[in-house]
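Trainee: this one's sequence-less:
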């Protein structure tokens, strides 16, 4: 295969629509634009959402709520994931290095999913009531500060 022999796949390219070339073409005279009106004119367009001067829908409806930029950076960690870690003293940096949470995570919270069979200490990581009970039952502790 040479660069000068490469061709597009069969049927992938279609000829440009030639308008204004007579009645027989089906796109003669008005060129498929119909008669009169703004859309038939050269340069005739209006911005998206324009309703002819009527107050547009996006301005008639009230503004509501907001999207939190930090919500996606709060991560939930399962107890079973903590059980697999080789260290006993766990903080956010340890979780990042182990690949349990993404590198851009701002905070983490341990949830009761799975079991933990050894003593661990959480530092600076939140935990749900159930997870806290399971960690303390295994002899571990949670230091939130």
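Mentor: Good, I have the coordinates. All values reported here derive from a predicted model rather than from experimental measurement.

Trainee: From here on, just use CA atoms for contacts and neighbour counts.
Mentor: OK.

Trainee: mind checking the SS state of residue 134?
Mentor: Classification of residue 134 using DSSP: H, G, I helix; E, B strand; the rest coil returns helix.

Trainee: For it, the count of nearby residues, please.
Mentor: 19 (other Cα atoms under 10 Å).

Trainee: got another, please set it beside the one above:
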């Protein structure tokens, strides 16, 4: 016999009846509606913060603040790898932060440009940047290029 849509019904116990509170003492949840007498959880919304520890100073306020932050004076450099320079520039070309910005190799100048040594380089280039990693400097100079630190 095929199953018809009108024969479908939930299984026994899968649909629980809603708790009807405050409907007389005979219901079992009358008067205080299952909240007991007085106290914080019996009143209003009865919400207690996750960090509340019954009036004891909570752990967030007990733990000491520690460490040092240099946030207002932190320097953020735009990073360019030597493999990127290899890809976008020809031999003996002069590279400055403004040219990198113009060619959209970097999105923003920030506090300057730092050249890192990821990848290989085969062309001699004249690179002017605010910072160079040791490996980047070695790789650029090994192929006959020049590095110049600008401020």
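Mentor: Perfect, thanks for sending it. Keep in mind that what you see is a predicted model, and the values were worked out from it rather than measured.

Trainee: Once they're superposed, tell me the TM-score.
Mentor: The TM-score (TM-score structural alignment, normalised by the length of the first structure) is 0.66; 126 aligned residues with a Cα RMSD of 3.3 Å.

Trainee: Identify the residues contacting the aligned residue in the first structure for residue 81 of the second structure.
Mentor: Here residue 81 of the second structure is matched to residue 78 in the first structure, going by TM-score structural alignment. The contact partners of residue 78 of the first structure, by Cα atoms under 8 Å, 6 or more residues apart in numbering, come to 110, 111, 112, 113, 114.

Trainee: Who wins on neighbours among those residues?
Mentor: These, ranked by neighbours (other Cα under 10 Å): first place residue 110, 23 neighbours.

Trainee: Run through who's touching stretch 62-73 of the second structure.
Mentor: So stretch 62-73 of the second structure is contacted by nothing (Cα under 8 Å, 6+ apart).

Trainee: start to end distance for that stretch?
Mentor: 29 Å (Cα to Cα, to the nearest Å).

Trainee: picking up where we left off before, which of the contacts of residue 78 of the first structure show up in the second structure as well?
Mentor: Counting by both residues aligned by TM-score structural alignment, their matches' Cα atoms under 8 Å, these that remain in contact in the second structure are 110, 111, 112, 113, 114.

Trainee: Could you report the separation of the counterpart of the fourth one in the second structure from residue 84 of the second structure?
Mentor: The one in question is residue 113 of the first structure. Counting by TM-score structural alignment, residue 113 of the first structure lines up with residue 118 in the second structure. From residue 118 of the second structure across to residue 84 of the second structure, the span is 9 Å (Cα to Cα).

Trainee: Which parts of the second structure are strands?
Mentor: 78-81, 94-95, 113-116, 126-129, 131-132, 146-149 (DSSP state E).

Trainee: okay, those in CSV with distance to residue 63 of the second structure next?
Mentor: Below are the strands of the second structure laid out as CSV (distance: least, Cα to Cα, whole Å):
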stretch, distance to residue 63 of the second structure
strand 78-81, 36
strand 94-95, 50
strand 113-116, 38
strand 126-129, 43
strand 131-132, 39
strand 146-149, 44
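
Trainee: residue in the second structure matching residue 138 of the first structure?
Mentor: Match for residue 138 of the first structure (TM-score structural alignment): residue 143.
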